[in-house]
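Undergrad: missing the sequence, but the structure's below:
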């Protein structure tokens, strides 16, 4: 269903019912922080039936302590999708969000529908069936076939899980509607927004569906106008190719690791280790596929370079691991389940296994380091419900700022450029000449941070796109 149809449906439904006052109190244990309070809000499970069944959404608030500077509320999302958000306001404070921003807003967190304290969904997966949210690297056609069988099994388990009836209603569009219900419950005519990574897509959908209730919309490290769709997933290969030279240069400057004295030698070492582990996996279960995923994950931040180089060194020399390998999988399946619900419901994914076989071979040639991962098959190919996508448009006020690193492995710059194009004059794009995922607060780029803080505290943006 296209945007105009969604908006028409909202008009036919009439105004939302009066929202009861929020009852603020203590937060759940995993979101407790000084100065943060929590509440719950009932919202429709199905916005097509606003008077029907409701679900509970958990929200948090970190109030401005300077009433003379308070401008309004800043809605936030921690990314994912599937990431809990109640603790995110306090986390932003810990990361060093400027006091001027914290004075300007009551910062609002929310566990999105289906996540943690907000009517959590499950796929009822046992811990030995947990998987990475990034598709595995397909070494050959047989891997695609094996991965397809596993992906089908996971999708079927989601469809048969205790929360299966919620599946059609866990989407970015419905989370955007929840955000606007939160705004109403807070008694605010408009709201501002800040989020990184996947949260940029949620913010883009919210700003598209409710353009005139948006105040200042700040998007850090954008997925692109389609969110986490099949096109975005295939960008992981491109993102690694753009980011890898930063790591290779760093390793070459640290010869003690013995991984290569030039960036070209470091790249060759990556391919060598991957091939070695493909042929002979480690006894701990680390094969070439997992090695590639570990490398991808540790390319997110420069601070991980020493640890990643140490892992390479151990795997290259055959030295014993210092501790049991931990691929970083979650302790419950809620994160993965809620992530799949959103990703698979937001857009239509190709359902033909043959499509993924062809895509894997194409991207293996285009982006040899990781292209055969991003193009590989996921449970979305076998998802039990149909998608209801939202088309991002330029209809609405010019109040959006997109911030992006030039070399981001997780949300490559190409997606941000396409989002900027979709928003037209509604947005400005600020690019920072640095590598890694997330720009504001993470890499301390003075130019980018100043533009971000000026926008969120005053509403002033650059007149044109800016390179920092």
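TA: Now that the structure is in, tell me what you want to look at. This one's a predicted model, so the numbers in the text were calculated from it and none came from an experiment.
Undergrad: hey, let's count contacts and neighbours off CA atoms from now on
TA: Will do.
Undergrad: right, and residue 70 touches residue 107 too?
TA: No. Using C-alpha atoms under 8 Å, residue 70 is not in contact with residue 107; the gap is 10.8 Å.
Undergrad: Pick out whichever of those two has more residues nearby.
TA: It is residue 107, of residue 70 and residue 107, that has more neighbours when counted by other C-alpha atoms under 10 Å, with 27 against 18.
Undergrad: residue contacts, that one?
TA: Contacts for residue 107 (C-alpha atoms under 8 Å, 6 or more residues apart in numbering) come out as 61, 62, 63, 64, 73, 74, 75, 76, 89.
Undergrad: list residues touching both of residue 70 and residue 107?
TA: In contact with both residue 70 and residue 107: residue 64, using C-alpha under 8 Å, 6+ apart.
Undergrad: so which of the contacts of residue 107 comes closest to residue 99?
TA: Checking these against residue 99 with C-alpha to C-alpha, the nearest one is residue 64 at 9.6 Å.
Undergrad: what about the closest one, which SS state?
TA: Secondary structure assignment for residue 64 (DSSP: H, G, I helix; E, B strand; the rest coil): coil.
Undergrad: is it true that it touches residue 100?
TA: No. Using C-alpha under 8 Å as the test, residue 64 is too far from residue 100 to be in contact (9.8 Å).
Undergrad: Alongside the first one, take a look at this:
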């Protein structure tokens, strides 16, 4: 064994000692960590899956593990395969703000079939989400719409309203959020994952993580490398600790440009009939951009009273639709309704009204707690102007100011840099045309993990590849890895 291997093993043992989970400080101190209580399971979820639910108690503040406790919702589908049980596969949802319990309900049957019932399939709702402890900011309804939380600039490119709203949201969260809001961090989700591992009685866990969940799970593998078995990171972003979510949002401009040609080809196909928008794919982009510009000038009343279809609502609907081919038809219908003088647009449910306050709180809370966002107001103005010219599909939103610029006491903790230290047990899968975490961004995660990982690039569009937007080649590669541990000898592309 080389000197470097010895040093690496020493670092891994230190990372895996367990003391880190007792504190949320950058330099943890040793402190008593009571054992995670056993989980009491009861039936829940879709009939036929055998899904069970439980509640996991975790410290509100890991610096005081014996202090206040909060509850997290947990769900599982037990292994039923004819062979030996392989272990626990943790399904880690994205967001921040997505429900792991709901994701397990949606994907459980497909996972069970693919894996032959070899794993206990387990997931949880992170803090602030679903059935877990909630945070509240007390935001006005107008500040809780997705199209306002996303900081789309005004029709003329001005960000004055975004600046005022961002300051107002940050102040309300500081005033009303309290300790629960402050506890919404990636580091605490990592600690909660290990708490769940303990409660399950597992020495090591495997995981299938999606989107933001890939960052959480990569952080887990960095902190607890010897507690991981087989790790799948599906649709990853750049883990740069200096930017974190600010960089992820910025990447959406590139992602939309990468992905939109798929929609254009779909919307120009002669078999589309009622959904066809143009005779040629190259005509679809200017059509959508022109329509958004017209709606900027003259918003069109929709079937939702008081919520007209604006240019930014159309752009947000487009950005959301690019996540999956299955959403293309609904967006094409909205475009047709917007262009038809006699039609009244029907807004997608996610855009027709404000988010619940607790959903808005977790949406901004995690990303703002994790890292201080860089840039002055004049800098954001310049960035938005340049981005609107370079990426008109997203019109400056990805580089605009957010509540994080006015957040109090961020970051809560120093973000952790991912390294190549640790076991080589990670498989990444990534679409070549991802609207949210573009392939170029995932390559940064691949670079950070080094020899620990292999990467499967899938020649498909959409966000989320395994058992979703991908192809048979990508699915087979992930399934084989989870069942046998076999990975490609080098990074590969599934055409």
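TA: That came in fine, so what should we check first? The shown structure was predicted, so the numbers you read here are calculated from the model rather than taken from an experiment.
Undergrad: Tell me how the two chains score on TM-score.
TA: The TM-score (TM-score structural alignment, normalised by the length of the first structure) is 0.92; 462 aligned residues with a C-alpha RMSD of 2.5 Å.
Undergrad: sorry, back to before: and the two most separated of the contacts of residue 107 of the first structure?
TA: Checked with C-alpha to C-alpha, these reach their widest spread between 64 and 76, with 14.9 Å between them.
Undergrad: With neighbour numbers in mind, choose between those two.
TA: Neighbours were counted for residue 64 of the first structure and for residue 76 using other C-alpha under 10 Å; residue 76 has more, 26 against 22.
Undergrad: what's the matching residue for that one over in the second structure?
TA: In the second structure, residue 76 of the first structure lines up with residue 91, judged by TM-score structural alignment.
Undergrad: do the same with residue 237 of the first structure
TA: By TM-score structural alignment, residue 237 of the first structure lines up with residue 253.
Undergrad: Next, the mean deviation of the helix or strand encompassing that match compared to the first structure.
TA: Assessed by DSSP states H and E, residue 253 of the second structure sits inside helix 245-267. Superposing on the first structure and averaging over aligned pairs (mean C-alpha distance after the TM-score superposition for the first structure), helix 245-267 of the second structure comes out at 1.0 Å.
Undergrad: Going by residue numbers, what spans are strands in the second structure?
TA: 42-43, 51-59, 69-77, 87-92, 119-124, 205-210, 228-234, 426-433, 453-461, 492-494 (DSSP state E).
Undergrad: most packed of these?
TA: strand 426-433 (a mean of 28; mean count of other C-alpha atoms under 10 Å).
Undergrad: got the contact list for the residue lying closest to residue 236 of the second structure once chain neighbours are set aside?
TA: Computed as C-alpha to C-alpha, 6 or more residues apart in numbering, the closest residue to residue 236 of the second structure that is not its neighbour in sequence is residue 442, at 5.0 Å. Counting by C-alpha under 8 Å, 6+ apart, residue 442 of the second structure makes contact with 235, 236, 237, 238, 430.
Undergrad: could I get the residues you listed as TSV with distance to residue 48 of the second structure?
TA: Output for the contacts of residue 442 of the second structure, formatted as TSV (distance: C-alpha to C-alpha, whole Å):
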residue	distance to residue 48 of the second structure
235	29
236	32
237	35
238	39
430	31
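Undergrad: residues touching residue 56 of the second structure, list them.
TA: Per C-alpha under 8 Å, 6+ apart, neighbours of residue 56 of the second structure: 37, 39, 71, 72, 73, 74, 196, 199.
Undergrad: What is the aligned counterpart of it in the first structure?
TA: By TM-score structural alignment, residue 56 of the second structure lines up with residue 41.
Undergrad: can you check residue 162 of the second structure too?
TA: Aligned partner of residue 162 of the second structure by TM-score structural alignment: residue 147.
Undergrad: how deep is that match tucked in, by neighbour count?
TA: As a burial measure, residue 147 of the first structure scores 21 neighbours (other C-alpha under 10 Å).
Undergrad: Nearest spatial neighbour of it, chain-adjacent residues omitted?
TA: residue 377 (6.8 Å).
Undergrad: The one you found - how many residues pack around it?
TA: 36.
Undergrad: And residue 52 of the first structure, how close does it get to residue 10 of the first structure?
TA: Per C-alpha to C-alpha, to the nearest Å, residue 52 of the first structure is found 15 Å from residue 10 of the first structure.
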